[in-house]
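Novice: Got a predicted structure here, sequence first:
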Amino acid sequence: MKQAEINRSHPAVHTEANENLNNKSSKYSCPIEATLDLIGGKYKSIILWRLINGTLRFNELSKVIPQATPKMLTQQLRELENDGLVNRVVYPVIPPKVEYSLSDFGKSIIPILDSMCTWGTRYLKDFECD
């Protein structure tokens, strides 16, 4: 995001993308709120976590996230794609083949997901119900 901030504040650079960044940054009261907006959907963090190891097709994601309905999984994937965290590649074959992977920007969230996993593991261990 530092690069985006540099570009946005540089007087010689004024693009529609930078205008969108200005609009988004004014929408949030703090960086945590912005982060949660990007990864805080019901299945977004789980989708990102599953894509860490590589590309998956929709049905593969459905199998590893069985609690997500196809409609909800589609919605969450679209939001992640629109926010630039996930790449979606459609191959012109029949039946349709669509693959999802982390974008470079999406890969930047891996340390956060790793920390969430570590914290969650400790939480589950410390607060297990017998």
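Specialist: The structure has been received and is ready for your questions.
Novice: alpha carbons only for contacts and neighbour counts from here, please
Specialist: Noted.
Novice: Please enumerate the strands of this structure.
Specialist: Counting by DSSP state E, the chain has strands at residues 56-57, 86-91, 97-102.
Novice: Comparison target below:
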Amino acid sequence: MRKKASTNFENERFLEFNCPFITTLRFIGKRWKPAVLWKINEGIIRFNQLKKVLPYISDKMLSDTIAELESDGVIRKEIFDEIPLRVEYQLTEFGKGLLPVLEAMDQWGGKTIQEIRS
């Protein structure tokens, strides 16, 4: 966390509110966010299901990523009062707006991976 009086903080805030690329990256720019969003896009999903399809993410990183996405309004968490407790995640309408960006990244990345491998 940067000090609010620092030049870097001011620069980040300026870019975040004046540069569409930086604004987009704020919501999907960390390592695991696009993968988590892509999987949640496939339908309502639970934490353990995410862990199965993303086996290399640590529990803490997945928890932190989910918390950030929820805090940003990109996903919604629904808690069911059952034993054992059941928690499900789904995209919000706001989060669904990121799908065209993720689809473009998936297409470009898939094409690039094929080119690198050949």
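Specialist: Cool, the structure landed. Treat the numbers as computed from the prediction; the structure is a model and nothing was measured.
Novice: Need the TM-score from the superposition.
Specialist: The TM-score (TM-score structural alignment, normalised by the length of the second structure) is 0.84; 106 aligned residues with a C-alpha RMSD of 1.6 Å.
Novice: before we move on, the earlier item: nearest to Leu21 of the first structure, out of the strands of the first structure?
Specialist: Distance to Leu21 of the first structure, taken as C-alpha to C-alpha, is lowest for strand 86-91 among the strands of the first structure, at 18.2 Å.
Novice: Could you say which of the strands of the first structure is packed most deeply?
Specialist: strand 97-102 (a mean of 19; mean count of other C-alpha atoms under 10 Å).
Novice: What is it packed up against?
Specialist: With contacts taken as 3 or more C-alpha pairs under 8 Å, 6 or more residues apart in numbering; DSSP states H and E, strand 97-102 of the first structure sits against helix 44-51, strand 56-57, helix 58-64, strand 86-91.
Novice: Turn these into TSV, columns for distance to Ser9 of the first structure.
Specialist: Below are those laid out as TSV (distance: least, C-alpha to C-alpha, whole Å):
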stretch	distance to Ser9 of the first structure
helix 44-51	30
strand 56-57	37
helix 58-64	39
strand 86-91	26
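Novice: for those, which one sits closest to Gln76 of the first structure?
Specialist: Comparing those by C-alpha to C-alpha, helix 44-51 comes nearest, at 6.0 Å.
Novice: What residues in the second structure pair up with the closest one?
Specialist: Here helix 44-51 of the first structure aligns to the second structure at residues 33-40, judged by TM-score structural alignment.
Novice: Which residues does that stretch contact?
Specialist: Phe27, Ile28, Leu50, Val53, Leu54, Thr65, Ile66, Leu69, Tyr89, Gln90, Leu91, Leu102 (C-alpha atoms under 8 Å, 6 or more residues apart in numbering).
Novice: Filter those down to the buried ones, ChimeraX style.
Specialist: This is the ChimeraX syntax for the buried subset of the contacts of stretch 33-40 of the second structure, where burial follows 16 or more other C-alpha atoms under 10 Å:
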select :27,28,50,65,66,69,89,90,91,102
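Novice: Tell me, how many residues neighbour Ile40 of the second structure?
Specialist: Neighbour count of Ile40 of the second structure, defined by other C-alpha atoms under 10 Å: 19.
Novice: What separation is there between it and Phe27 of the second structure?
Specialist: Distance from Ile40 of the second structure to Phe27 of the second structure, counting by C-alpha to C-alpha, to the nearest Å: 15 Å.
Novice: Using CSV, please lay out the strands of the first structure together with distance to Pro31 of the first structure.
Specialist: Shown next, in CSV, are the strands of the first structure (distance: least, C-alpha to C-alpha, whole Å):
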stretch, distance to Pro31 of the first structure
strand 56-57, 30
strand 86-91, 20
strand 97-102, 21
